[in-house]
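Novice: Okay, structure incoming, though there's no sequence with it:
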C-alpha cells in the first residue's frame, strides 16, 4: 500500500474521510496523526480529515459518503428535482437533501460547505429490497469519484412524503405540472417499493390533475394505498377518490 499521503484512492483531493473509516482500510493511527502535524491533512471536524488546497464542496461530501457508507447515500427529494431542473424555486446552493437508510453522522452538521445538509432516513419511505430493483439512482461523475442522484420519479415521491410539513401543497402541484417525461415502468416499481401511503395517494391526486401521457399506464388499484381517511390539510375539502383532505382551491 502507498503511504497514506500519496494514496489518493483512499482520500482523493476535494473529498473527506473519517479517521474510523481510514483505520478500517489499514491506515495506522500514527500515519493520520503525522499527516495532520505535517499539514498534509487538514481537520474539517472532529475525526474528519481532508487534503489541503482543494475545498470540499457538497458534491465532494456526497462522493465521500458514497465511498464510506455501506448503504446508498444520495441526493433525493427536493434537491434531486432541482438538480434535474424540475424545481426552480428550490435554492440548491443553500440546502442539500441527503437520503440514506442509516442515521446522519454527527460530523456532517459541523462541515463548512456553504450549504445546509438536510438528512432524511428512508426506512419509513422505501422497502429497501424493492427499491434496489427500481434501479433509480444515477452515478454522477466527480473528480476522482462519483456521487448518487435520485431519478425524478423517486425524488418526487420523496418530496410528497414531506407535504405539508416541509413542502407546500401548491409547490408539489407546480412540480407535477412539469413532470411530463416520467417513466411509467420506473414509477410502477417505485410505487410498489414505496411504503408511504399518503405520498402515493398524493401522487395519484396530482397525476390526475395533469393527465400526462404516462398516467394512463398506472392504475391506483395496483398499489397499496392503505385504508381509511388521511388528513393532508386541516379544514380542507375531502377528496373521495383518494380519501384525503385537500385545500379548497384543489377540490371540484
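Specialist: Everything's here; your move. From a predicted model like this one, the values you see are computed outputs, not experimental measurements.

Novice: Please count neighbours and contacts with C-alpha atoms only from this point.
Specialist: Will do.

Novice: For the closest residue in space to residue 46 that isn't next to it in sequence, the count of nearby residues, please.
Specialist: Leaving aside its sequence neighbours, residue 46 sits nearest to residue 107 (CA to CA, 6 or more residues apart in numbering; 6.9 Å). Neighbour count of residue 107, defined by other CA atoms under 10 Å: 13.

Novice: Surely residue 107 and residue 49 touch.
Specialist: No - with contact defined as CA atoms under 8 Å, residue 107 does not reach residue 49; the gap is 11.0 Å.

Novice: Just to be sure, residue 60 is in a helix?
Specialist: Yes - counting by DSSP: H, G, I helix; E, B strand; the rest coil, residue 60 is part of a helix.

Novice: Report how many residues lie close to the closest residue to it other than its chain neighbours.
Specialist: Using CA to CA, 6+ apart and skipping residues adjacent in sequence, the residue nearest residue 60 is residue 15, 4.7 Å away. Using other CA under 10 Å as the criterion, residue 15 is surrounded by 27 other residues.

Novice: take a look at this one as well, against the first:
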C-alpha cells in the first residue's frame, strides 16, 4: 500500500470516533473509492460486516455504532425508541425489560439495511417504521463511549409505546411507565401531541396523563390536540371512558393495578 493511501486511512480513522460502522457509500462521498476500500480490507485496516458496511479491524462494535452510522452517515431517522429509549434514560428500572432486545423506530419509508439485520449484535431487533410523529422532534442525544446517538426523549418514547398498544405493547405497562414520568416538560409534550397524527396515541396519552395526575398535565392545552371524532375501541371487553371515547382495560379503569 502506498504512503498516500496509508495516510488517508489514518486520517479517516483519526477523524471519526472509534467503535462505529463505516458505510461504503458514505466513504465514497468522502473520497475513498470502492477500489481503495477494497485495498483497505485486503490490508486488514477494515473488516466487512456485510455488503456496504465495514468496521475498523479488531474493534468491538455494538449496535450503537451502527445506529451512529445510520444517523450521521446515511442521514436516516432510525433511533432507539419506546421502552429501549426509556431504559437508556433510566425511566424504566422497575419494569421487566428483555435484556437482549432493542426497539428501534424510523420513518414509514425507512428500512434497516440488510447488513444491519444480518449482523450478530448479540440481541434481538424489533424495528417499527411509522410517520405518526415527525422525525425531527422529540429526540435527545446520549453519549456512548466515544460518540453520541439520538434516541427518543421520554415523552416521545411513551408515545411510541402507545402506538404499539395493545397488540404489541401492554397498556397496563404503559400506565406504569407514565407513572414514572413526573418531570416532563409541558411545552415539549404539547408540541409532540400537536404533531402526532395518531388519534389513538393522543387519546391514550392524555387519558394516562390525567389519570396519573402529574403536575405537567395541567399545563397542556387539549383544545389544540387532534382527538378525532367518534369512539375508539382500543381493546375488547374493556371499560368505556366517555371523556376520551376509548375502551380501556378493566384493571386500569378500576385502579386494580
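Specialist: Noted; the coordinates are in hand. Note that the structure is predicted; figures quoted are calculated from it, not measured.

Novice: I'd like the distance between the residue nearest to residue 46 of structure 1 and residue 222 of structure 1.
Specialist: Distance, residue 107 of structure 1 to residue 222 of structure 1, by CA to CA, to the nearest Å: 42 Å.

Novice: one step back: now do the same for the residue nearest to residue 60 of structure 1: its match in structure 2.
Specialist: Using TM-score structural alignment, the equivalent of residue 15 of structure 1 in structure 2 is residue 20.

Novice: What of residue 78 of structure 1?
Specialist: Looking across to structure 2 (by TM-score structural alignment), residue 78 of structure 1 lines up with residue 83.

Novice: which residues does its match contact?
Specialist: By CA atoms under 8 Å, 6 or more residues apart in numbering, residue 83 of structure 2 lies in contact with 92, 103, 157-158, 161.

Novice: Return the subset of the residues you listed lying in strands.
Specialist: Per DSSP state E, strands hold the following members of these: residue 103.

Novice: Tell me who's in contact with the most centrally placed residue in structure 1.
Specialist: When CA atoms, centre = their mean is applied to structure 1, the residue found nearest the centroid is residue 76 (2.3 Å). The contact partners of residue 76 of structure 1, taken as CA under 8 Å, 6+ apart, are 97-99, 149-151, 154-155, 158.

Novice: What is the nearest of these to residue 36 of structure 1?
Specialist: residue 98 (28.9 Å; CA to CA).

Novice: Residue in structure 2 paired with that closest one?
Specialist: Checking TM-score structural alignment: residue 98 of structure 1 goes with residue 104.

Novice: do the same with residue 207 of structure 1
Specialist: Alignment note (TM-score structural alignment): residue 207 of structure 1 maps to residue 209 of structure 2.

Novice: Contacts only, for its match.
Specialist: By CA under 8 Å, 6+ apart, the contact set of residue 209 of structure 2 is 178, 217.

Novice: Wasn't it part of a strand?
Specialist: No - counting by three-state DSSP, one finds residue 209 of structure 2 to be helix, located in no strand.

Novice: and it, how far is that from residue 165 of structure 2?
Specialist: Distance of residue 209 of structure 2 to residue 165 of structure 2, given as CA to CA: 16 Å.
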